[in-house]
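# Next come a sequence and a model predicted from it.
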Amino acid sequence: MDSTIYNIKDGPKDGKKVFRKLGTCSRTFFYILNREFGHPKEQEERASDPLAGGIMQQGYQCGMLWGASLAVGAEAYRKCNNQNQAICVAINATQSIMESFIKREQTINCREITKCDFSNKLSFAKYFFSGRFLHCYNLAEKWAPEAVQSAIEGLTNKETYLSKICVSCATEVAKKMGASTEEMMMVAGFAGGLGLSGSGCGALSAAIWIKSLEWCREEEKSSPLKNPDLKNVLEAFYFATDSKILCSDISGEHFMNFDDHTSFIKKGGCAKLINTLAES
C-alpha cells in the first residue's frame, strides 16, 4: 500500500463494528491494520487482548496503540531487509501512529480517555452505565482511517535505516522468550515505553503478549485474559521495578532517538529486568 495514493476518506469505516465484534481495543486495531496490509493473524491478534485497558487494565497507553504497533511491526518485518532496519521502521511507524492518536485524543493513556479504573468494580460499572464506553467505540470509528494513514506514512522511507544499528528492549525480551524473528519484530515498536515515549514499559507488554500468544496456541477457544501466567508476569515486574511501570522512571532515561535507546540497551540498561520478564 503506497502512502502517496492512500486517501484517508477511503480508509476503514467499520472501527466501531469491529470493536463490538472482537471485544478489545488492542485486538481491534491489530486486526484493522493487518487487514489493510493484507496479512490477517488471528492468533496473534487474539493474544493482544491483555494489552487492552492500558496494559492489563493498568490504565497506561491505550490498547489501540499497542495493537496498531504490533501490526506495523509485522509489516516492517515483511518489508525490510534485516532486523536492524525492521526495528527502526517499526519504532518510527509506532511514533507516527502515536502522533496521530495524540492529535485526536490529546493523551495516550487509557485512564485519561475512559475516566475509568478498570481494576475497580465500581469504576468499571460506572464506565458502562454512564455511557462512557461509547466514547471508545466512537474513537475506534473516527481514528481507524487516521491510524492506517499514519501507519503507512511511518513505514515509508525504510531505506533511511538500511545501515543503521537498532535495538529494542521489547525485541530483546521476546528473543529470550523464544519468539520467532517475526514475533520479535512485531513487538519492536514497544521500545522505550512504546515508540520511545517513556510511558508504560514496552518490555513488560512484549512479555505479556508473548505469554498470551503461547496460551492462544494451546487454548484455541479460551480467552488469553484467563491466562494465570499473566498475573505472575505483572507481579514479577512490579517486584523487580519497586512498583514502577513508566519506562522513564525505570530506566532513568528520556530517549530522544533510536541511537539513545540502542546505546542504553547495549550497555546493559534494563538487562536485569529483561531477564526477569523473560523468565517469569
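Received, thanks.
# CA only for contacts and neighbour counts going forward, please
Noted.
# Tell me which residue is most central in this protein.
residue 66 (2.0 Å; C-alpha atoms, centre = their mean).
# quick one: contacts for that residue?
For residue 66, the contact set (C-alpha atoms under 8 Å, 6 or more residues apart in numbering) comprises 26, 30, 48, 51, 190, 194.
# Pretty sure it sits in a helix.
Yes. Judged by DSSP: H, G, I helix; E, B strand; the rest coil, residue 66 forms part of a helix.
# so where does residue 253 fall, helix or strand?
Residue 253 belongs to no helix or strand when assigned by DSSP states H and E.
# what sits against it?
So residue 253 contacts residue 247 (C-alpha under 8 Å, 6+ apart).
# Relative to residue 74, how far out is it?
From residue 253 across to residue 74, the span is 27 Å (C-alpha to C-alpha, to the nearest Å).
# cool, and residue 92?
13 Å.
# Looking at neighbours, which among the contacts of residue 66 is most surrounded?
Within the contacts of residue 66, neighbour counts (other C-alpha atoms under 10 Å) peak at residue 190, which reaches 33 neighbours.
# my read: that one touches residue 69, true?
Yes. With contacts counted by C-alpha atoms under 8 Å, residue 190 reaches residue 69, the gap being 7.2 Å.
# Got another one to weigh against that:
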Amino acid sequence: MDSFKTSTRDGPKDGRKVFLKSGTCSRTFFHILNHEFGHIKPTEERASDTLAGGIMQEGHQCGMLWGASLAAGAEAYRRFENRDQAIAVAILATQKIMESFKEREGTINCREITHCDFSNKWSMAKYFVSGRFLHCYNLAQHWAPEAVNAALKGLSDDSTNPSEPCLSCATEVAKKMGANEEESIMVAGFAGGLGLSSGGCGALAAAIWLKSLTWCNDVPQKMAMNNPHAQETLSAFYQLSNSELLCSKITGRKFETNAAHTRYIQNAGCAQLIQNLAHIK
C-alpha cells in the first residue's frame, strides 16, 4: 500500500478517511497524531500495521492505542532532551490516551470491541458482516480529536521531571536491538504492557515494530501486517514466554508507578526475556 499524506482537514476531523487510506487502526492513529504534531513518518507508520488488532491481531490492546503511543513517544523525544523525562512523559501521555479511549469505549482491548478472533476466518467474516468493522471505522472518526487532546495533555504535564532514572522495558529492548535514540523513546510508552496497564507485552510490541521497520525499509509500499519478521518474532516470543503474552502474567505483578516499573527493570526483571527477544533472528 502506498504511503499517503493528508491535508489539515484530514487530521482529527476526518479519521474515517485516514483509516480508509491506511488500512489499519494502528497506522491510522500513528499518522493522525504525527500529522497534528507536524512530523509525518511514512515508513515508521507503515511498520505499525503489525500492532493492529491488539498486537498482530491477537486481540489485546486496541491498535489505535499502540499507534497513538508511538506518535506521543516521538513527540516526547522532540520536546525533552533529558532521556528520563522523555520516557516518563511518553508513558504519561500513553496513559492519558488510554484513559480517553476507555472513557469512550469502556475497554482498551481489541477483542472486546470487535468481538472478533482474527485467526478464525468465520469470526473475521462476522466482524465485517455484523457491523463491528463500521464501529471501528466510526470510532476512528469520533475519537481522533479526543486522542490528540489526551496526548497533548500528557505531553504538557509539568510534573513529569523525574530526579531518578525512568526506564521502559520497551526502550530497553529497542536499545539492545540497535534502535537509535528517537526510536527508543518512541516505544517508551509501551512500558509495562502499554502505559503500565499490564496488558499485552510492551517489549514484544516494540520488537515487532522494530523488526517490521527493518522489513519496511527493505520492502517499499506493501502493508506490513503479516511480514515474516513480525511473524517470526511473535512465534519466538511465545516459546520464550510459555505461550503467555500478558505483562501481568509474565511478571506476576502490576506496576502502579513509573518508579515501580523502573525498579523492576533495574533488579533484572524480565532481563532474560528482553535479552532473548532482542536477539531473535
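Perfect, thanks for sending it. On a predicted model such as this, the values are computed, not experimentally measured, just so you know.
# where does the TM-score land?
The TM-score (TM-score structural alignment, normalised by the length of structure 1) is 0.94; 270 aligned residues with a C-alpha RMSD of 1.1 Å.
# ok, so of the contacts of residue 66 of structure 1, who is nearest residue 135 of structure 1?
The closest of the contacts of residue 66 of structure 1 to residue 135 of structure 1 turns out to be residue 26 (C-alpha to C-alpha; 15.3 Å).
# ok, now which ones touch residue 197 of structure 2?
For residue 197 of structure 2, the residues meeting the contact criterion (C-alpha under 8 Å, 6+ apart) are 254-255.
# Ok, the one 10 residues further on next?
Residues touching residue 207 of structure 2, when contacts are defined by C-alpha under 8 Å, 6+ apart, comprise 170, 173-174, 177, 233, 277-278.
# related to what we said a few turns ago, need the residues touching each of residue 190 and residue 69 of structure 1.
Contacts common to residue 190 of structure 1 and residue 69, judged by C-alpha under 8 Å, 6+ apart, are residue 94.
# if we can go back for a sec, now for the contacts of residue 207 of structure 2: which two are most distant?
170 and 233 (14.4 Å).
# Do you have the helices of the stretch 1-150 of structure 1 handy? List them.
15-22, 25-37, 42-46, 63-79, 83-105, 110-114, 121-129, 133-155 (DSSP state H, counting those that start in this stretch).
# For the fourth one, give me the average deviation versus structure 2.
By that I understand helix 63-79 of structure 1. Once the two are superposed, helix 63-79 of structure 1 sits an average of 0.2 Å from its aligned residues in structure 2 (mean C-alpha distance after the TM-score superposition for structure 1).
# how much distance is there from that helix to the middle of the chain?
On the basis of C-alpha atoms, centre = their mean, to the nearest Å, helix 63-79 of structure 1 is displaced by 7 Å from the centre of the chain it belongs to.
# Residue 274 of structure 1 -> structure 2?
Here residue 274 of structure 1 is matched to residue 274 in structure 2, going by TM-score structural alignment.
# What's the local residue count around that match?
24.
# what's the mean deviation for the helix or strand containing it versus structure 1?
Assessed by DSSP H and E, residue 274 of structure 2 sits inside helix 271-278. Compared with structure 1 after fitting, helix 271-278 of structure 2 deviates on average by 0.8 Å (mean C-alpha distance after the TM-score superposition for structure 1).
# and what of stretch 143-151 of structure 2?
Here the mean offset of stretch 143-151 of structure 2 against structure 1 after fitting is 0.4 Å, by mean C-alpha distance after the TM-score superposition for structure 1.
# Tell me who's in contact with residue 98 of structure 2.
With C-alpha under 8 Å, 6+ apart, residue 98 of structure 2 has these contacts: 65, 108, 195.
# list the contacts for residue 74 of structure 1?
Here residue 74 of structure 1 is in contact with 182-183, 185-186 (C-alpha under 8 Å, 6+ apart).
# if we go to 7 Å?
By C-alpha atoms under 7 Å, 6 or more residues apart in numbering, the contact set of residue 74 of structure 1 is 182, 185-186.
# In structure 2, which of those still touch?
Mapped onto structure 2 and checked by both residues aligned by TM-score structural alignment, their matches' C-alpha atoms under 7 Å, these keep the contacts 182, 185-186.
# Secondary structure and neighbour count added to those residues, as a markdown table?
As requested, these are arranged in a markdown table below (DSSP: H, G, I helix; E, B strand; the rest coil; neighbours: other C-alpha atoms under 10 Å):
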| residue | secondary structure | neighbour count |
| --- | --- | --- |
| 182 | helix | 17 |
| 185 | helix | 34 |
| 186 | helix | 28 |
